[in-house]
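S.K.: Could you look at this predicted model? Sequence included:
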Amino acid sequence: MGKTMRSLLQILTFVLVVLIIASPAAAQDEGMYRIKSADNLYIYVHENNDLTMQITVLPDGNISYPLVGSLYVDGLTTVGLQDALTAKLKQYLQNPVVVVTISSQTSYKVYVLGEINKPGVYPYESNNRLTDYLALAGGTTPQANLKECYVYPKNNWDQGEIYNLKDLFEEEDFTINITLQPDDTILMKRKPDFFLDEWAEIAQLVGVIVGSVTLYFVATR
C-alpha cells in the first residue's frame, strides 16, 4: 500500500471516528453545554491511544490528564476544553488533534430538608455555600431553629455538623457559611419550644378577650 493511500485511510478513519463521537444523539448540543463536576468526558487524541480516554470531572471542577496534570474545566464548553488541551499538548506533540465529547452527565445533588419553605433536592454547584442552598430552597420557616442547622456528608448520618445561623446573620460570623460538598444534606430542626410559644400566645390572647368581655359586662350593669 502506497504512502499516499495509507495517509488517506488514516484521514478517513479519523473523520469517521469524529462523526461517530459527535453524532447528534451523543453531542446533545455540546457546543452550548457547560461542563460541570461529575460529567464523564471522552477525550480523543488522533493517533495517540495513551491520551485517548474516558475521564470524570472531579467535585472541585478539575480533571487530571496525562502530560497536562490538573486542569480546571468547570464552565468550559467541549470546544473550549479541546482548545485548552490542544494548546497544552503542543508542548509535547506535533500538531495534536483533540476531540472532546460528553459521555454522560451525572449531576451531584444537595438535599435541603426540615423546616424549609421549599424542601427538596437541588443541583450541586461547586463553590456554592450554605446560604446559597437555603436561598434556593426558599429560606427557613418561622418554626426553624436557627441555632441548629445540621449538615451531613453523603450517606453518613453520624457525622453531622451543627451550625448556628443566628451567629452568621446577627454576629456576621462568616466562617459558618461553609462551602457544601457533593451529596451533602442540610437539615433545619424545629424550635424545641415552638408549640409552647404558640400556646402561650393563644393563652395570652384568650386572657385579653376574657378580660375585655368581663369589663364590658361590668360597665353595662
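M.R.: Good, I have the coordinates.
S.K.: C-alpha only now, for contacts and for neighbours.
M.R.: Fine.
S.K.: Surely Val57 and Asn40 touch.
M.R.: Yes - using Cα atoms under 8 Å, Val57 is in contact with Asn40, at 6.5 Å.
S.K.: what sits against Glu161?
M.R.: Applying Cα atoms under 8 Å, 6 or more residues apart in numbering, we find Glu161 in contact with Tyr150, Val151, Tyr152.
S.K.: and here's the other structure:
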Amino acid sequence: MMNKMIRWLFTALLVMVMAGVHAAESDTVLGPGDVLKISVFEQPDLSLEVRVSESGTITYPLIGEVQIGGESTAAAERKIASMLERGGYLKNPHVNIIVAQLQSQQVSVLGQVNRPGRYPLDSARTLADVLALAGGVALDGGDFITVLRNKDDTVVREEVDLTQIMHKGILERNIKINGGDIVYVERSPRFYIYGEVQRPSQYKLERNMTVLQALSTGGGLSLRGTERGIKIKRQDDNGVIQIIDARPDDLLKPNDVVYVKESLF
C-alpha cells in the first residue's frame, strides 16, 4: 500500500513538473531554424522531429505543409490538431510540440558581462533576465546598457540606465528583450590620477565623484603631496586639452586626468 502511495505521489509530481515545463514552452515563438519534436497522443506513427524552414513552414504527415513561423508553441499545436481533424484523419487529436533546439529566438549579449554570447529566448524575457543569463555585469561594466533591435527594417537604439531599475525600482525600464536583439554592456567610465599619490593609476569613475574622493581612491597623498594646486586635464568637445585648477569638491568627468603636485615645503 505504501509503495503504491509513493508511486502515485511521484507520478503526480512528475505530471506537475512536466506541466510547468510545457506551460513555459507554450509561450515560445517559433521561427526558422527551430527543431521541433511533434507527437500526437496514442498516434506513434505521427511522431516527427522536424526543422522549421526559412519560410516558417514544416511538412507534417497527412496534412502536408503547415505555416507556423511567428506562432507560439501552443498556437502551432492547435493549428496542427485542427488540420488533422478538418481533414478527417483524427477526432479531437491531442498534439504536443517540444522545442528541441531554439535557433530563431536568440539574443546576443556583448560587452562587459561575465559570459558574453548568444542565448535562446525560450520564454518572455526582460533585460534583467538576459543579463542574468550572461552571468551578470562584469566588474568593469558600467551602468548604461545599449539595446539594438530591428523595427520595421530600421535599426533602433535604446539606452537603459541600470541604476534606474536596480536602485530606484523603475521597473518600466526593465524592457522586454526580443529575438534578434543585441544587448551591449558599456565599459565603466574611467579617470586617471598621477603625481604625488600613493597608488597612481586609472580607476572606475563613480557617479558624482569629487576630486577628494579621487584622491582617496588613489590611496591618498604621498608624503610629498599637497592638496593645493591640484590640476585636472580634460579634453573638450573639440579635442582640445584644458588644464583646470581643481578644488576638492569639484566633480570629475569621464577620462579626466588628475595631477597632484609636490609640496614645496
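M.R.: Yep, that arrived. What you see is a predicted model, and the numbers here were worked out from it, not measured in a lab.
S.K.: Return the member of the contacts of Glu161 of the first structure nearest to Asp193 of the first structure.
M.R.: Distance to Asp193 of the first structure, by Cα to Cα, is smallest for Tyr150 among the contacts of Glu161 of the first structure, at 18.3 Å.
S.K.: what about the closest one, distance to Ile176 of the first structure?
M.R.: Remark: distance between Tyr150 of the first structure and Ile176 of the first structure (Cα to Cα, to the nearest Å) = 11 Å.
S.K.: Common neighbours of those two, please.
M.R.: Common neighbours of Tyr150 of the first structure and Ile176 (Cα under 8 Å, 6+ apart) are Tyr163.
S.K.: I'd like the distance from the biggest helix by length in the first structure to the chain centre, please.
M.R.: The longest helix of the first structure (DSSP state H) is helix 194-220. In terms of Cα atoms, centre = their mean, to the nearest Å, the centre of helix 194-220 of the first structure is found 50 Å from the chain centre.
S.K.: The second structure: which residue goes with Cys149 of the first structure?
M.R.: In the second structure, the residue paired with Cys149 of the first structure is Ile145, using TM-score structural alignment.
S.K.: thought its match was touching Arg187?
M.R.: No - using Cα under 8 Å, Ile145 of the second structure makes no contact with Arg187, being 9.6 Å away.
S.K.: Neighbour count for these two, which is higher?
M.R.: Between Ile145 of the second structure and Arg187, counting by other Cα atoms under 10 Å, Ile145 is the more crowded of the two (22 against 19).
S.K.: Leu131 of the second structure versus the more buried one, what's the distance?
M.R.: Counting by Cα to Cα, the gap from Ile145 of the second structure to Leu131 of the second structure is 10 Å.
S.K.: How about Asp45 of the second structure?
M.R.: 42 Å.
S.K.: who's more crowded, these two?
M.R.: Shown here are Asp45 of the second structure and Leu131; by other Cα under 10 Å, Leu131 has more neighbours (21 against 9).
S.K.: check contacts around that one.
M.R.: Applying Cα under 8 Å, 6+ apart, the residues near Leu131 of the second structure are Val109, Val113, Val137.
S.K.: Going by neighbour count, which of those residues comes out on top?
M.R.: Neighbour max across these (other Cα under 10 Å) = Val113, 24 neighbours.
S.K.: Map that residue onto the first structure.
M.R.: Per TM-score structural alignment, Val113 of the second structure is aligned with Ile116.
S.K.: shouldn't its match be in contact with Ala135?
M.R.: No - contact criterion Cα under 8 Å: Ile116 of the first structure and Ala135 do not qualify, at 9.8 Å.
S.K.: Translate Ser7 of the first structure into the numbering of the second structure.
M.R.: Here Ser7 of the first structure stays unmatched in the second structure, going by TM-score structural alignment.
S.K.: and the gap between Leu221 of the second structure and Arg187 of the second structure?
M.R.: 28 Å.
S.K.: same check, this time on Val260 of the second structure
M.R.: 26 Å.
S.K.: Over to Phe144 of the second structure?
M.R.: Distance from Phe144 of the second structure to Arg187 of the second structure, by Cα to Cα: 9 Å.
S.K.: what's the aligned residue in the first structure for Ile175 of the second structure in contact with, if anything?
M.R.: Mapped onto the first structure by TM-score structural alignment, Ile175 of the second structure lines up with Ile178. Ile178 of the first structure makes contacts with Arg129, Leu130, as judged by Cα under 8 Å, 6+ apart.
S.K.: Could you do Asn128 of the first structure as well?
M.R.: Here Asn128 of the first structure is in contact with Thr179, Leu180 (Cα under 8 Å, 6+ apart).
S.K.: Repeat the analysis, applying 6 Å as the threshold.
M.R.: Thr179 (Cα atoms under 6 Å, 6 or more residues apart in numbering).
S.K.: same thing with Ser104 of the first structure?
M.R.: Asn40.
S.K.: Could you pull out the helices in the first structure for me?
M.R.: According to DSSP H, the helices that the first structure contains are 3-21, 24-27, 78-89, 130-136, 165-170, 194-220.
S.K.: Using a markdown table, please lay out those helices together with distance to Asn62 of the first structure.
M.R.: A markdown table is the format used below for the helices of the first structure (distance: least, Cα to Cα, whole Å):
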| stretch | distance to Asn62 of the first structure |
| --- | --- |
| helix 3-21 | 23 |
| helix 24-27 | 21 |
| helix 78-89 | 12 |
| helix 130-136 | 22 |
| helix 165-170 | 30 |
| helix 194-220 | 45 |
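S.K.: For the stretch 151-265 of the second structure, just list every one of the strands.
M.R.: 154-161, 176-177, 182-187, 190-195, 201-204, 231-235, 241-245, 257-260 (DSSP state E, counting those that start in this stretch).
S.K.: Identify the residue nearest the counterpart of Ala134 of the second structure in the first structure in space, chain neighbours excluded?
M.R.: Under the alignment (TM-score structural alignment), Ala134 of the second structure maps onto Ala137 of the first structure. In this structure, Ala137 of the first structure finds its nearest non-sequential neighbour in Lys118, 4.7 Å apart by Cα to Cα, 6 or more residues apart in numbering.
S.K.: Let's have the strands of the stretch 151-265 of the second structure in CSV, adding distance to Ala100 of the second structure.
M.R.: Below are these laid out as CSV (distance: least, Cα to Cα, whole Å):
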stretch, distance to Ala100 of the second structure
strand 154-161, 30
strand 176-177, 21
strand 182-187, 23
strand 190-195, 44
strand 201-204, 43
strand 231-235, 53
strand 241-245, 57
strand 257-260, 53
